[in-house]
Structure formats: C-alpha cells, structure tokens
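# Model the following, please.
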Amino acid sequence: MMTKIILDCDPGHDDALAMMMAIASPKIDLAAVTTSAGNQTPDKTLNNAMRMLTLMKHEEIPVAGGNHTPLVKPLETAGNVHGKSGLDGAELPDPDFKPQNMTAIELMAKTIQESNEKVTLVVTGPMTNAAIFLRVYPELTNKIERIVFMGGAMGLGNWTPSVEFNIFVDPEAAKIVLNAGIPLTMAPLNVTHKAQILKDEIKKVDEINNPVAHAFYGLLNFFEIYHEAPKWGFKGAPLHDPCTLAWLIDPSMFESKLMNVDVETQGELTTGETVCDYYELTGKPQNTDVLLGIDRPKFIKLIMDSLRTFD
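Modelled structure (predicted):
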C-alpha cells in the first residue's frame, strides 16, 4: 500500500535528494510539494523545488510557496552550506511550469480535503508552514496520519551547541507541531550524522547513466565540501532529509525509541533545543518516535536504486 505524502521542504541539497526518493519509490505517492524559507530565502527554495521537479519530469505535482519568515524571529538561512542558489553544484533546468495560485497551507488543506485516505506530512525544513496549517485548519488534523520530520538533536547541535538548524530557524513553530497531538517521527542529528554518503559512493552516483544521477553527483560533491571541516569528524556528507523518506519506505533500516520531545523557546543559550525525555523523567506523553540508529549500507543502496529509476 502506498503512503500519500505532502513534502514540505526548503531545497537545499538533502531536501532535493528526499524529493527524488519520494518520486522514485513505488511505496510513496507524492501528492504535493510546499516550500518554506530556511536553507535559502523563500523565492529560492520555491524555485529550487520546481527546478528539481522539472529535472525529474514530474511537473504534474502541485507546488506552492509558504510563509516568507518564521513565526516570531527574523529569518536566518544556510547559504554557507547550500550555496548562493541553495542548490549549488549542478546545472539545473529552469522551471517549465508555474506554482499553484495559492499558499502552501492552502495547498496542504486542498490536498488533505480531497484525499480519500489520511495524508502523511513530511517536513524537511523549518516547521513554519506546518504550524500555521495546524492553527488555521484544526478541523483537518484528524486526516493527518503522521508528521515525519528532519530536525532536532538529542545532545549536540549543528547550528548552536545543542540546537539543530531546522528547529533553530523557527522554534515556536516546532513547539506548536510537537504539541499538536499528532503521531510524530523525528529524524534528529543523532541518526542523520550516521547517514553519511562517502566520497567513493558519490563517485558511483556519476556512474549511473541518467541526467538526474549526473545532477546529484554535482550537488553531492558541492554539499560534501562544507562537511570536510575537521571539527565535524565526518568521513563524507550527512544526508539529513533523506532519512525521513527512507524511514517511510523501509523503517526496518532504523533503530528508534518512543519518547516525549518538546522544544525550548525561552533559553538564553538553548532556544530551539529539542528536549528529549529518553529516561521518562517528566511523565509527559511519549509523543515522538525518535530515530537513533541506521543501517547505513542499506540506506545508501536505497538512494542508488532510487537514482537508477530515472531515464
């Protein structure tokens, strides 16, 4: 049975790879793509989503842009990681179709209202759109099967000492989503930093003879450069966002633990920290299935097999 999803993303190299996996998988029905501001500015992330869909020849998938700023704080982007365009490293086609004449949350609502089955919301950027959707359309929350998101960390952060970038950008939105009472699956840095693609594996991407794989070879080469800084201790590039799709396609490749997760929004040093109650100290409901381990070879094989499906 296929899982119908809406992908809310901020492309971004790893968002683009997650989108590719969603399109390639026979287990996923990608019903809509919405974009948020995060890895780059809102105009660039919307354009990047459409460039990727044009490259993959799936212009039939509806796309809409979302909120231009976080709920409370000013927007901060990650151009130092993803480059000036947000998808530096490859020559991508200009979009040959138009976005929907509606906002991201309106497209979410339309897609969910018209669906005969529950829809899974996959969030690979800041949670601004998801939070606004839940506030504006509370009557539709019972038609959301689950929210699967890349974000957060149990311990070490990648933007401030204990805070991951997606949650850092809009902690107030993340707090709304995490406390909405909807089943949650979280792919934190604890698992995504294990989901690395190594340099020799990136070279093998270019051996897959289709335009989509060749584009991702360039994208992954660029993305890997940032992660060569010795402070990270990486052997390759961590593929954060694809962990969400990999879990939906084959959850058996992950180890996880159900726990309560909430978001700090007031801390002087910790605003945006995901507070994970691993030892059940708070007595709060276990609202989130937190991914902690991954079968990396199986994960890389899934990515390679997905890339091979394109002409």
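# Could you use CA atoms for every contact and neighbour count after this?
Noted.
# my guess is S162 meets G155, correct?
Yes - between S162 and G155 there is a contact at 5.8 Å, judged by CA atoms under 8 Å.
# would you list every one of the helices in the chain?
13-24, 42-55, 79-82, 104-114, 128-136, 165-169, 171-178, 189-192, 199-206, 211-226, 242-249, 296-307 (DSSP state H).
# which residues touch the first one?
To tie it back to what came earlier, the one meant is helix 13-24. Residues from elsewhere that reach helix 13-24 (CA atoms under 8 Å, 6 or more residues apart in numbering): 7, 9, 28-30, 49, 52, 56, 82, 86-87, 124-125, 216, 219-220, 223, 239-246, 303, 306-307, 309-310.
# cool, the longest one as well?
Residues external to helix 211-226 that are found in contact with it (CA under 8 Å, 6+ apart): 13, 17, 55-56, 80-82, 87-92, 202-203, 205-206, 208, 236-237, 307-308, 310-311.
# Report the buried members of the residues you listed.
In terms of neighbour count (16 or more other CA atoms under 10 Å), the buried residues within the contacts of helix 211-226 are 13, 17, 55-56, 81-82, 87-89, 92, 202, 205-206, 208, 236-237, 307-308, 310.
# Here is the second sequence; please produce its structure so I can put it next to the first one:
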Amino acid sequence: MKKQSLIIDCDPGVDDALGLFLAFGSPGLELLAVTTVGGNVPGDITARNARIMRQLAGREDVPVHAGADRPLVREPVAAAEFHGEGGIGDMTPFEPRVGNAPGPAAQAIVDLVMARPAGSVALAIMGPMTNLALAMRLEPKLAAHLGPVSVMGGARSEGGNITASAEFNIYADPDAAAEVFASDCDITVFGLDVTHQVRVSEDRIVAIEVLGGESARTAGELLRFSQRVEREIVGWDAGPLHDPCTVAWLLDRDLFGLKPCRIEVETVSDLTRGHTAVEFRVDAATARHHWAVSVDAGGVFARINASLERLP
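Model prediction:
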C-alpha cells in the first residue's frame, strides 16, 4: 500500500498533540515535516511543544519548522485557558534534544510540496491557516499543486467556541482562512459540527492509559487535563477532541460523512469575525470544499490507540 505523504501544520495545544501522536504512529503516512504556528499559545512555545511530542514518540527523523508567530494583519489571540499556559496541560515542559529545522514553515511547505508530483502531498492544518496563506504568497502555483488539505476549523450548526459564531482557529486569523478558502486548494473541513461528536469519555481515556509507553501516558495526562478544563469551563464531562480528525480522515476516509460546499470567511465585521459561511447549494462535481457532518468516533479513537501502541 502506498503511503500518503503528509505535512502537519499545528499549534500544540492538547488536541494537536494527540493528532501528532496519531500521525507519528501511523505506518500508512510518510510524514515529511511538522510546521508550527502561533495559535493556542505563542509560536515559540508551539514549536517547542511539537518537538517535545516528536521526542516522546521517537520520531526525531521528522523535521519541525517554526512558522508565523502572529496572524497576517491582526493582533494575536490565544487559548491558554483550554491548553495550559505552556500549551500542554499539566505537563512540565522541557527543551527537546533536537531543535527546529532551518527555514520558516511557509518556505518548507513550498519546498516539500513543489518537489513532489502534483497532488501527492497532503496538508493537515490543526491551527490558524497563516502558514499556508504565506506559502501561497511565496509560490502562486502551490494551491493547485497541493494534494488534499484537511482543516480543523469553523462551525455552522454548532455555533462557535470563542464567539457566538466563530471557531477559534478561524477567528485567530480570519484573513488567512479567507485567502486559503478562495484559492484552488481542495479542502476538507472538520468543524465543530463534527468534532463535537468525537467525545473524550472516561472509558476512552482509560483505554489509552492502560496501553503503557511514554507516548500513551502523555496522551492520557493531556486528556485528563482537557477533561477537567472542559468540565470547569463548559460543564461537559466528556469534551470534544478536534484536531486528530484531520489525520484520521487521511488514514480512513470512511470514518467521516462529508457534504460538498463552498466556504467563505467573515473578515470585516467585528461581531462575526471568523464566521464560516458554509453554502451547500453547489455543484457537487466541481466543489473544492467539503464539510464533515458525521463521524465514527469509535473508529477515530481506535486509530489513535493503534498509533499509541506502536510508539515508545
């Protein structure tokens, strides 16, 4: 079976860390690089956190490129209340053995994608879309050359998680998201409508904790932190797990139900900044956007657990 070449763009972040572990332990993926962006916490911290997870997973063969530390035109926002001041819950951060790879994330994305056949490199975006927007500015042919782009972001029927109508990743840099959705990229979007169906229940945490290994232990600690925070802030006993959906879909398309659509992002109004307008009245044959509406949540966790079993 041919491996899917993949770049992960992320802002770890508790759920980003689970998405990284899923990718690090999946033999069906050729993980070309991890690129990081300021989002859940500032950019220098997200790069460090990605390298921490890489080291714990024993995947120091995968380069980590630090990227944009602020949105294209706006002041940064963060979500430390949901991820901890260091972005990794209650974990004590440390400086990993291997540093960042040379060169910024945007240039790394351009170089890796353009060096391979058109359509062969997938990009999973787990944070604000700043790095991809910058990469497309560097190389106008990039969007048409990219393979599938899977994005965690946006909301429709579920409403927002940072404002009444906006999901955090899109709200953090709506201008970048607007550029990406207006491009020639083929984008599959995992918004709150579907990620709210992937719940971190007690039995799912226990199933990870009993796996053994440093990666599984870390994943369990992160999910325990997230469970506590979601209960305190939102009142949920089983909070949603967002970012791993982007990787799970690349591994198994049958896990998700999708609808073709056209997505545009609000960039003018302060009230509805980052709102994703999802229009389903499109020609399915030519639609470049697809919106996830359903998920086999058990299948997503089965993939995560299988990856964690393979990792140290």
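# which strand of structure 1 spans the most residues?
strand 254-263 (DSSP state E).
# In structure 2, what stretch matches that strand?
The aligned range for strand 254-263 of structure 1 in structure 2 is 256-265, by TM-score structural alignment.
# More neighbours: which of S162 and G155 of structure 1?
In this view S162 of structure 1 and G155 are compared by other CA atoms under 10 Å, and S162 has more residues nearby, 20 against 16.
# so who does that one touch?
By CA under 8 Å, 6+ apart, S162 of structure 1 lies in contact with A153, M154, G155, L156, T270, E273.
# one more time with 10 Å, if that's ok
By CA atoms under 10 Å, 6 or more residues apart in numbering, the contact list for S162 of structure 1 reads 152-156, 168, 269-275.
# tell me the most buried of the helices of structure 1?
Most buried of these by mean neighbour count (mean count of other CA atoms under 10 Å) is helix 165-169; its value is a mean of 28.
# who does that helix touch, helix- and strand-wise?
Applying 3 or more CA pairs under 10 Å, 6 or more residues apart in numbering; DSSP states H and E, one finds that helix 165-169 of structure 1 contacts helix 128-136, strand 144-150, helix 171-178.
# Report the mean distance between it and its aligned residues in structure 2.
Following the fit onto structure 2, the mean deviation recorded for helix 165-169 of structure 1 is 0.2 Å by mean CA distance after the TM-score superposition for structure 1.
# Can you give me the stretch of structure 2 that that helix aligns onto?
Going by TM-score structural alignment, helix 165-169 of structure 1 sits over residues 168-172 in structure 2.
# what's the distance between that stretch and the middle of its chain?
Stretch 168-172 of structure 2 sits 12 Å away from the centroid of its parent chain (CA atoms, centre = their mean, to the nearest Å).
# Mutual contacts of S162 and G155 of structure 1, please.
Listed as contacting both S162 of structure 1 and G155 by CA under 10 Å, 6+ apart are E273, T274, V275.
# From these, which land in strands?
Among the shared contacts of S162 and G155 of structure 1, DSSP E puts T274, V275 in strands.
# Would you check how far apart H214 of structure 1 and P242 of structure 1 are?
Applying CA to CA, to the nearest Å, the value for H214 of structure 1 to P242 of structure 1 is 18 Å.
# One more: V148 of structure 1?
Counting by CA to CA, the separation of V148 of structure 1 from P242 of structure 1 is 11 Å.
# and for the two, which residues touch both?
Shared contacts of V148 of structure 1 and P242, defined by CA under 10 Å, 6+ apart, are found at T124, A187.
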